[in-house]
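S.K.: Test case, fold it:
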Amino acid sequence: MNVAVEHIATDQPPDDAKARDLDYGWQPGNRIELLENGEAYFPAVFEAMRQAQREILLETFILFEDKVGHELQGILIEAAQRGVKVIVSLDGFGCGELSPAFLSELAEAGVAVQMFDPAAKLVGIRTNWFRRLHRKIVVVDAAVAFIGGINFSADHLSDFGPEAKQDYAVQVSGPAVADLHHFALAQSGRQVRTRRGWRRRQQRPSLWPTHTDDGLVRLIYRDNLQHRDDIEEAYIHALSKAQKRVVIANAYFFPGYRLLREIRNAARRGVQVQLIMQGQPDVLLAKLAARMLYDYLLKDGVVIHEYCQRPLHGKVALVDDDWSTVGSSNLDPLSLSLNLEANVLIRDRAFNHQLYESLETLARNHCQTMPEKRKPRLWLWRLTVGFLVFHVMRHFPALTGWLPAHKPRLKPFESQAHDH
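M.R.: All right, here's what the predicted structure looks like:
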């Protein structure tokens, strides 16, 4: 028996172009719950899937065949067998090691499995490195949604050991779920209904709502079409509005000039600005690149912490007492210039306070703080190397455009089902 596994290229517009190019506005009256690490995330998202009656939409960058991956597989198979429509979109690089048997078991049960930009290995090396489907979104029955930075892998659980990741996601209930559902369905290449509130708009919704009621949520995303800079612009706009405090916890920190300048300017005008970076990174280059920027920020009063308990994988930030963002986007060239990403912006005092308390505990108990004045004898060397690395990294996305693997494509294939 041959089982078809779909390949999608969501850089290309689906049939419903109006549904594809969307600007989602602020939605009031939502309930937002912070989910820290796999211990909070997996039980919540798995229980929602087990209760699904009509539909499960899932996008993830990484799915491993470990205890988390197998539990997810079992839940999705059981849901599909009881008649739930299940659509799973995976990244061809992040999920490139999944076995044909694992995928076939899903497809045989009726799960629609989709792979973004798959590519065969060249002399044992994967070639589809750039422009990844990096979003992590789950929407169940168009009633509850999950979005953040947590993949479906056991390395998000503390019992994984010293390499277990520190990360965050949110569970959203309320009107904003309709936007997340509509977005996830459109990105999967399915036909979606376009209601009045979702029609393409001539002017984009404000990044900063005029009213300040709690429970406001807005979905933002970046693609390589009309929304290349939306997430970066949201950060820049929020920083420009900051009056009291800013906390940014980001795994891979190497933003562009404009964002760096807004961080520095906020500190200069007296805002308490704290950055939480990786102290024990899973990618050493990420730590080295971020440290090239330290002197530029420290001299203007930015406080920089390095989280040293385990690898930091979070992509969260807060401004003052009510603005927050949680999602999949790092602040580096890959996320800001190449990857397909999604965040939610949140205006809610209780959520902001909860996130602040979590990050403050992290900074106070598990981080080392970088000294304001670093060793003078290394200053010129750091300045020179930092200048070169910064400009290479900032032009890196444009350079990758010359690589063939940079071009996502739509190509169906069949995997041979395994024998039972």
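
S.K.: rest of the way, CA atoms for contacts and neighbours
M.R.: OK.

S.K.: The residue of the chain positioned farthest from its centre and Leu383: what is the separation?
M.R.: In the chain, the greatest distance from the average C-alpha position (CA atoms, centre = their mean) is reached by Arg377, at 38.4 Å. Taking CA to CA, to the nearest Å as the measure, Arg377 falls 11 Å from Leu383.

S.K.: Now stretch 112-122: buried residues?
M.R.: Ala112, Val113, Gln114, Met115, Phe116, Asp117, Pro118, Ala119 (16 or more other CA atoms under 10 Å).

S.K.: Run through who's touching it.
M.R.: 5-10, 86-93, 96, 103, 106-107, 126-128, 132-133, 405, 407-410 (CA atoms under 8 Å, 6 or more residues apart in numbering).

S.K.: Separate out the buried members of those residues.
M.R.: So, by 16+ other CA under 10 Å, the buried ones in the contacts of stretch 112-122 are 5-10, 86-93, 96, 103, 106-107, 126-128, 132-133, 405, 408-410.

S.K.: Which of those fall in strands?
M.R.: Among the buried ones among the contacts of stretch 112-122, the ones falling in strands (DSSP state E) are Val5, Glu6, His7, Ile8, Val86, Ile87, Val88, Ser89, Leu90, Asp91.

S.K.: got TSV for the residues you listed, with distance to Leu285 too?
M.R.: As requested, these are exported to TSV (distance: CA to CA, whole Å):
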residue	distance to Leu285
Val5	35
Glu6	34
His7	31
Ile8	31
Val86	37
Ile87	35
Val88	31
Ser89	29
Leu90	26
Asp91	23
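
S.K.: and the two most separated of those?
M.R.: Greatest spacing in these, by CA to CA: Val86 and Asp91 (16.7 Å).

S.K.: what's the span of stretch 57-69, first residue to last?
M.R.: 16 Å.

S.K.: Can you give me the buried ones in that stretch?
M.R.: Leu57, Leu58, Glu59, Thr60, Phe61, Ile62, Leu63, Phe64, Glu65, Val68, Gly69.

S.K.: if I pick Leu34, what's in contact with it?
M.R.: Tyr168, Ala169, Val170, Gln171, Phe351, Gln354, Leu355.

S.K.: want to try JSON lines for these, with distance to Pro397, secondary structure and neighbour count as columns?
M.R.: Below are these laid out as JSON lines (distance: CA to CA, whole Å; DSSP: H, G, I helix; E, B strand; the rest coil; neighbours: other CA atoms under 10 Å):
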{"residue": "Tyr168", "distance to Pro397": "26", "secondary structure": "strand", "neighbour count": "26"}
{"residue": "Ala169", "distance to Pro397": "27", "secondary structure": "strand", "neighbour count": "28"}
{"residue": "Val170", "distance to Pro397": "29", "secondary structure": "strand", "neighbour count": "24"}
{"residue": "Gln171", "distance to Pro397": "32", "secondary structure": "strand", "neighbour count": "20"}
{"residue": "Phe351", "distance to Pro397": "34", "secondary structure": "helix", "neighbour count": "23"}
{"residue": "Gln354", "distance to Pro397": "35", "secondary structure": "helix", "neighbour count": "13"}
{"residue": "Leu355", "distance to Pro397": "32", "secondary structure": "helix", "neighbour count": "24"}
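
S.K.: Now the second one, please; I'll put the structures next to each other:
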Amino acid sequence: MRATIANHPWRPGNRAELLENGEAFFPRAFEAISRARREILLETFILFEDEVGTELRRRIIEAARRGVKVEMTVDGYGSHDLSEDFLSGLTAAGVEFRIFDPRRTLFGLRVNVFRRMHRKLLVVDGERAFVGGINYGCDHLETSGPASKQDYALEVEGPVVADIREFVAAAMHAGGDGGTWFHRSASPSPAPGGAPGSGEARALFLVRDNGRNSTAIEREYRAAIRAAQHEIVIANAYFFPGYGFMRELRDAARRGVRVSLITQGEPDMPFAQLAARMLYPDLVAAGVVVYEYCRRPFHGKVALIDDDWATVGSSNLDPLSLSLNLEANVFLRDHAMNQRLRRSLDALRRSDCRRIEARALPRRSPWRTLIAPLFYHAQRRFPAWAGLLPAHTPKVVRVASDAERAP
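M.R.: Below is the predicted model of the structure:
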């Protein structure tokens, strides 16, 4: 049995389904919202006022009007341009709508860059939960064109949903920097309408916050990498982890584990690709096989290890996600889910990825030997340094309804 973090128990008896891209995710999430009877809790980094966001809004309003308790939180950086009309329709229907760290722009630029609420969580009636990297916008649909994103989410049922609901319900009212101290008991508090599990997956829900859980997701990754016996596949949009993570990945490859990494080849943020490419020489030299996904921007945050371990969530493996952002992942021990994710990633590697060959990498030079470590450590540390500034202490603001604002 692989080691895990104290006070974060694995829950048996869950059912999990992999949802690839908006084409699979949006219909299932919207159907769950439309069938809600008691409660909808939703957190997202990005909510766009486009066709997807408008459809989400319509279904949320319908649910609130039929008496479902609805609470939503969006990030002030990722969802900065929602109109008053868009929001007023939600609050008028009774939706409790909150914005994490809203700030005015400075010369048209968003200044709330760090400590973002990057989670994407939806819990319906305490019975079904959705966790992953997919935001509510058309750019997660392939019909939106070559800039559409490749991404993943999970739909889960079973005992782990109580963990997710307990956390989201607390986070909705925590405020501050999102450092919600999430301490699970052996038996989480049952949610209204929560049902016992009927699946075979063991599941672990972990968050990264700026309190007691600041390293939880990274530590679970690293524990699984150290225990790997046959294979590790990491597919991550923004890959720039710390030294310890890199060392353990290289050590796994050197002891004979097949280690593969899939990163962006058509990046939505070129600087992130440049940072990841700095790591390729050391990874390839250790035996890690590196691929770049080239069909469209890759936005996934998934991994599998051996035949029974997998994770899907919002956390990238970069300084923002590992040091500042508020993140959430589900980790699974389930052979069937592992194989479904493997088939999806194998298909990407076969048809839409290019392999990074050692002969194509830049040769080492005295200049690179000197500068690369300095750049690496500066890049790793900068978000944490910037996050210490008082200007980046976030807050959560509730959007008042028109009736509440009336004199």
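
S.K.: hmm, back to that, got the contacts of Leu34 of the first structure as CSV, with distance to His182 of the first structure columns?
M.R.: CSV is the format used below for the contacts of Leu34 of the first structure (distance: CA to CA, whole Å):
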residue, distance to His182 of the first structure
Tyr168, 23
Ala169, 19
Val170, 18
Gln171, 17
Phe351, 24
Gln354, 28
Leu355, 27
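
S.K.: Ala107 of the first structure corresponds to which position in the second structure?
M.R.: Correspondence of Ala107 of the first structure to the second structure, assessed by TM-score structural alignment: Thr91.

S.K.: you'd agree its match is up against Glu404?
M.R.: No. The criterion here is CA atoms under 8 Å, and Thr91 of the second structure misses it with Glu404 at 9.8 Å.

S.K.: In the second structure, what stretch matches stretch 355-373 of the first structure?
M.R.: Using TM-score structural alignment, stretch 355-373 of the first structure pairs with 341-359 in the second structure.

S.K.: Could you do stretch 259-271 of the first structure as well?
M.R.: Going by TM-score structural alignment, stretch 259-271 of the first structure sits over residues 245-257 in the second structure.

S.K.: try stretch 50-70 of the first structure
M.R.: Going by TM-score structural alignment: stretch 50-70 of the first structure matches residues 34-54.

S.K.: what's the span of that stretch from first residue to last?
M.R.: Termini of stretch 34-54 of the second structure sit 14 Å apart (CA to CA).

S.K.: what does the lengthiest helix in the second structure contact?
M.R.: If you go by DSSP state H, the second structure has its longest helix at helix 366-387. Helix 366-387 of the second structure has contacts (CA under 8 Å, 6+ apart) with 114-115, 240-242, 275, 278, 318-320, 323-324, 392-393.

S.K.: What of stretch 279-298 of the second structure?
M.R.: 146-151, 236-237, 240, 246, 250-251, 253-254, 258-268, 348-349, 352-358, 361-362.

S.K.: likewise stretch 136-144 of the first structure?
M.R.: Outside stretch 136-144 of the first structure, the residues touching it (CA under 8 Å, 6+ apart) are 45, 48-49, 52-61, 145-151, 171-174, 177-178, 180-181, 184, 327-328, 342.

S.K.: Show me which of the residues you listed are buried.
M.R.: 45, 48-49, 52-53, 55-61, 145-151, 171-174, 177-178, 180-181, 184, 327-328, 342.

S.K.: Please narrow the residues you listed to those residing in strands.
M.R.: 55-60, 145-148, 171-173, 327, 342.

S.K.: what's the counterpart of Gly287 of the second structure in the first structure?
M.R.: Gly287 of the second structure maps onto Gly301 in the first structure, by TM-score structural alignment.

S.K.: Next, find the distance separating that match from Lys241 of the first structure.
M.R.: From Gly301 of the first structure to Lys241 of the first structure the distance is 18 Å (CA to CA).

S.K.: and these two? which has more neighbours close in?
M.R.: Using other CA atoms under 10 Å as the criterion, Gly301 of the first structure and Lys241 rank with Gly301 on top: 20 against 13.

S.K.: The more buried one falls within a strand, correct?
M.R.: No. Counting by DSSP: H, G, I helix; E, B strand; the rest coil, Gly301 of the first structure falls outside a strand, being coil.

S.K.: roughly how far apart are it and Asn265 of the first structure?
M.R.: For Gly301 of the first structure, the distance to Asn265 of the first structure - CA to CA - is 10 Å.

S.K.: OK, contacts around the closest residue to Phe93 of the first structure other than its chain neighbours?
M.R.: Of all residues not flanking Phe93 of the first structure in the chain, Asn128 sits nearest, at 6.0 Å (CA to CA, 6 or more residues apart in numbering). Applying CA under 8 Å, 6+ apart to Asn128 of the first structure gives the contacts Gly92, Phe93, Asp117, Pro118, Ala119, Ala405, His406.

S.K.: ok, and those in the second structure?
M.R.: Mapping the contacts of Asn128 of the first structure onto the second structure (both residues aligned by TM-score structural alignment, their matches' CA atoms under 8 Å) leaves Gly92, Phe93, Asp117, Pro118, Ala119, His406 still in contact.

S.K.: Out of these, which is nearest to Ala17 of the first structure?
M.R.: Asp117 (20.5 Å).

S.K.: ok, the aligned residue in the second structure for the closest one to Ala252 of the second structure distance?
M.R.: With TM-score structural alignment as the criterion, the equivalent of Asp117 of the first structure in the second structure is Asp101. According to CA to CA, Asp101 of the second structure and Ala252 of the second structure sit 40 Å apart.

S.K.: go on, Leu324 of the second structure?
M.R.: For Leu324 of the second structure relative to Ala252 of the second structure (CA to CA), the value is 27 Å.
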